[in-house]
Each structure stands twice: as C-alpha cells, then as structure tokens.
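In: Pasting the sequence and the predicted model now:
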Amino acid sequence: MAEFKEVVKNRRSIYALGNESDYTVEEIVNNIRETQKDVPSAFNSQTSRLVILTGEANDKFWDLIYNVQKDVLDEATWEFMSPIMVGAKNGIGTVLFFEDRDAVAKMPTQGQRTEAYKQNNSANSQYATWLALADMNLGGSLQHFNVGYEQGFDKAVREMFDLPDSYEMIAQLPFGSVAQPAGEKEYMDSEEQVRLIK
C-alpha cells in the first residue's frame, strides 16, 4: 500500500515538460494500454478511447489548439494558458481522452445518468493514465481545450487524425520528463475531507 500511496502523492500537475525518459515511447504506450484494461467503467461499458500523440503529430495538435484558443480566451486567461500550450510541445507526447458516443449510447441508461456515467468512465481512465505515467517518473497536466462535441469544437481534431465521428474529446494530458517540479501543495483538513460516521 505504501508504494501505491507514493505514486498517488507523486502525481502532480507538471507544466514544465522535457522529452527525456528511461522508457521508449512504445513502452510508455504499452504501459498505458495495460493500465486501461482494468479501468472500471459503468456496466463494464468500456466507452473510453485514448489516442497518444508524439513527434510531429503532437506538434500539429498543439499548434491547432494554440491557433484556436488565441482568438477565444480573454487576455488574462491567455496569459496563463498559452505557456501551457507551447510547453506541451516540449514533452514526449500527449494523451487525448475521448468517449465513444456509439458505445455510450449502448449503456442501459438515459439522460443525465448516461452523461454522469460517461464522465465517470473518462475520469477513471484519465486518473489511471496519470498514475501510470507518474509510476514511470513522468509528469503531465490535465487540460480541456477545444472540448464540445455538440458545438463541433473537437471536429478539427477528429479530422486531423482521421478519427471516428463518434469520438468526443473530453481532455488532454501532455506528458514528459519533469523539467521543473510542482510547488508545495496545500491540503485541507483530512477529517473534513473524509468523514467517518459510525
């Protein structure tokens, strides 16, 4: 249990990324694949789809995000977020998290419950992936650029990488070596965060 807690503790939002690793890209991808097999999903629906970008594909993706967001974000948000977009190209790659809407539609649920299960499935997938990367001494940060299937915000990403129309982009996780560690983290009182009732 101590080893698991250490991995959970080491998983932090890392924005300053490098491209060095003791692992090859193939080893990183295989570790993520193995991790995803056991990620829980509602009704074992397995609706999450991951696309891992490296090299030129990673650069193309973040160029697209940058060019879209510079016309969308207000000045203060742009000042904060644009370095994250630029820095994502310095890492090893990016994991794109999608939910397959065709698979989601097959879950035996309706309306808000379906939406909640879809988001929970993706969250489980995201966290498991982030822990897998942390276990390989890699850092990353979870981002949510150009999300919005109904509005067509993620359509350009599907077209860029020839992905199915049913893929709804939920998040992105740029990852790489830790060029600059995260700062100190503030913790709320654990007894307030987790209550025991007998």
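Out: Nice, I can see it.

In: hey, let's count contacts and neighbours off CA atoms from now on
Out: Fine.

In: Determine the longest strand present in the protein.
Out: For the chain, the longest strand by residue count, based on DSSP state E, is strand 167-178.

In: Which SSE is immediately downstream of it?
Out: From strand 167-178 onward toward the C-terminus, using DSSP states H and E, the following helix or strand is helix 190-193.

In: Now residue 197: which helix or strand?
Out: Judged by DSSP H and E, residue 197 forms part of no helix or strand.

In: That one and residue 24, how far apart?
Out: Counting by Cα to Cα, to the nearest Å, the separation of residue 197 from residue 24 is 47 Å.

In: The two - which one has more neighbours?
Out: residue 24 (11 against 4; other Cα atoms under 10 Å).

In: Tell me where this structure has helices.
Out: 2-10, 25-37, 55-69, 75-88, 101-105, 111-135, 155-160, 190-193 (DSSP state H).

In: what's in contact with the fifth one?
Out: When you say that, I think you mean helix 101-105. 45-47, 114, 118, 166-168 (Cα atoms under 8 Å, 6 or more residues apart in numbering).

In: how about 6 Å then?
Out: 47, 166 (Cα atoms under 6 Å, 6 or more residues apart in numbering).

In: Residue 6 versus residue 106, what's the distance?
Out: Between residue 106 and residue 6 the distance is 37 Å, computed by Cα to Cα.

In: quick one on the thing from earlier: report the distance from the longest strand of the chain to the chain centre.
Out: 4 Å (Cα atoms, centre = their mean, to the nearest Å).

In: ok, second structure coming up, stack it against the first:
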Amino acid sequence: MPTTTTLYFLLLLLLPLFYSFYQNNSSTMSAANASFLSSLISRRSIYVLSKSLPTGVTQSKIQELVNQAVKYTPSSFNIESARVVVLWGEESDKLWELTWKSVEAVAGFPDDAAKAASKGKIQNFATGAGTVLFFEDQDVIDKIASIYTAYADNFPIWAENSNGLLQGNIWTLFSNEKVGASLQHYSNLIEGEVAKTWGLPASWKLKAQMPFGGIGAPAEEKEKTFEGRVKYFGGESA
C-alpha cells in the first residue's frame, strides 16, 4: 500500500496535468489574451504630451517598436504597401507648423476665438517627442490590382484596412511603454507639403499622423460598449 509520502509526491506530479486540463477546458481567458486585452483597454488618446519620453524608453526603442509593427502587421495578398516616417524633435515641430499654415489657408473661421482654438489644438501636437506618419504606396496597390483585375476595386480598401491595423498596433505598443499618442487626420491638406519637405516619393499617399511623447495628462474617461454592435447566430450565446 502506498505511503503518505508516496501519495504526496504523486499528487505533485499530477497537479500540472490537472492544471493543464483545466486551462484547456475552462472558459477562463488565457494569460496571453488577458494581457493583450489589457493593452487594448489601456490604449487611449493622449492629447497633453511632453517632449520627454518615459524613463527607459529611448528613440531606439521607439524605432524598434515601429519596425516590428511594420514587419508583422498583415496585409492583403502580403503586398506590404504601408509606409511609415518617424519625425523627431524639430522635424516633428516643422510638420505641425506646416499643418497650421495649411489649415489657416483654407479654413473659414467664424471669429478670432475659433481661429485661436484651432491653432492651439494643432500647436499642442508639437509638444510631444515626435510624430509617426502613415502612408500607403499607391504604386504597390496599382501593381497588384493590375495582376488580379477581378479584385482591383478592393485593393485600395484592403490597404486602408491593413494601414488601420498598423496604426492600432503601433499605438498599442506605445501605450504599453507608457508613451502617449493620438491619431490625427490632416492628410488631404498637407500631403503635398509633406512629400516636398521630406523628399518622399509621389506614390506615398498620406493617411494619418500620430503625435507621441511623454504623458502630460491622462485621457478623459469615456463610456464604451459592445451592446447593440455585435450579433451572434448559432452556437452558444455570448
């Protein structure tokens, strides 16, 4: 008959198997998904930025995060049409200066107060450490569309989808490092000046701008819900 000591050690050996069975057969979220979901929840629009990145976050680390996001974000037909430019310091300041000039030239402000508010908002983006610019290479999209003509009209849409994934991935990676960021869309007003200022190919079409830096103030709380936005058919109810 087994001794108490033998049973004790047998139990120790079996515990990992019981735990593995529980993990694989319960509805409990995996540690990896819990961590990923936490990252999604933590990512917020940060509008009050500083030029000082958090302790331990260097320009090299930011650039490595961007590189890896660009490398591993999927694209339709693996065309990898997304392009990214990172502007640091004075180069980022230059972007927001030309953005304000472009807005000022076309916007019909009702009064001086509205103009000052708009200028202040744009100048605030220059208070960060840098800006990420997101592009799509139209030449790459046109080439794949000419090959798969049945899907030609869809490739620009799919490219936009992939670019959105890339923007979200970089934003979330920044958030994990306590780097604040927001996503801005002045593309149609500044695309030409951006290409000329930084010598970019004409085929690079600007999609979004992401000012980033140290977090000067936390994001405001917002109500979020999935109610009424998701439907399930068949299977178990959510």
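Out: Ah, there it is. Keep in mind the model is a prediction, meaning the values are calculated, not measured.

In: Quantify their similarity with the TM-score.
Out: Overlay of the two chains. TM-score (TM-score structural alignment, normalised by the length of structure 1): 0.90; 192 aligned residues with a Cα RMSD of 1.7 Å.

In: Helix 111-135 and the longest strand of structure 1, what's the angle between them?
Out: 20 degrees (axes from the mean of the first three to the mean of the last three Cα atoms, to 10 degrees).

In: what's strand 167-178 of structure 1 packed up against?
Out: When contacts are defined as 3 or more Cα pairs under 6 Å, 6 or more residues apart in numbering; DSSP states H and E, strand 167-178 of structure 1 packs onto strand 17-18, strand 93-100, strand 139-140.

In: could you redo the last one with a cut-off of 10 Å?
Out: strand 17-18, strand 48-54, helix 75-88, strand 93-100, helix 101-105, helix 111-135, strand 139-140, helix 155-160 (3 or more Cα pairs under 10 Å, 6 or more residues apart in numbering; DSSP states H and E).

In: Other residues contacting the third one?
Out: Same thing as helix 75-88 of structure 1. Contact with helix 75-88 of structure 1 is made by 14-18, 58-59, 61-66, 69-73, 94, 140-141, 143, 145, 173-176, as judged by Cα atoms under 10 Å, 6 or more residues apart in numbering.

In: Buried among these? Make that a ChimeraX selection.
Out: Restricted to buried positions by 16 or more other Cα atoms under 10 Å, the ChimeraX selection for the contacts of helix 75-88 of structure 1 reads:
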select :14,15,16,17,18,58,59,61,62,65,66,69,94,140,141,143,145,173,174,175,176
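
In: okay, now the counterpart of residue 128 of structure 2 in structure 1: neighbour count?
Out: Superposed on structure 1 with TM-score structural alignment, residue 128 of structure 2 falls opposite residue 91. Residue 91 of structure 1 is flanked by 27 other residues according to other Cα under 10 Å.

In: before we move on, what about residue 228 of structure 2?
Out: 6.

In: What does it correspond to in structure 1?
Out: Correspondence of residue 228 of structure 2 to structure 1, assessed by TM-score structural alignment: residue 192.

In: Any figure for the gap between residue 115 of structure 1 and residue 99 of structure 1?
Out: 11 Å.

In: which of those two has more neighbours?
Out: Taking other Cα under 10 Å, residue 115 of structure 1 and residue 99 do not tie; residue 99 has more neighbours (22 against 13).

In: Next, the contact list for the more buried one, please.
Out: Counting by Cα under 10 Å, 6+ apart, residue 99 of structure 1 has contacts 46-50, 118-119, 121-122, 166-171.

In: 6 Å instead, please
Out: 47-49, 167-168.

In: Make TSV out of the residues you listed and add neighbour count.
Out: Converted to TSV, those look like this (neighbours: other Cα atoms under 10 Å):
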residue	neighbour count
47	23
48	27
49	16
167	23
168	25
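
In: where's residue 99 of structure 2 relative to residue 186 of structure 2, distance?
Out: Residue 99 of structure 2 is 7 Å from residue 186 of structure 2, by Cα to Cα.

In: For the aligned residue in structure 2 for residue 82 of structure 1, grab the count of nearby residues.
Out: Matched by TM-score structural alignment, residue 82 of structure 1 corresponds to residue 119 in structure 2. Other residues lying near residue 119 of structure 2 total 18 when counted by other Cα under 10 Å.
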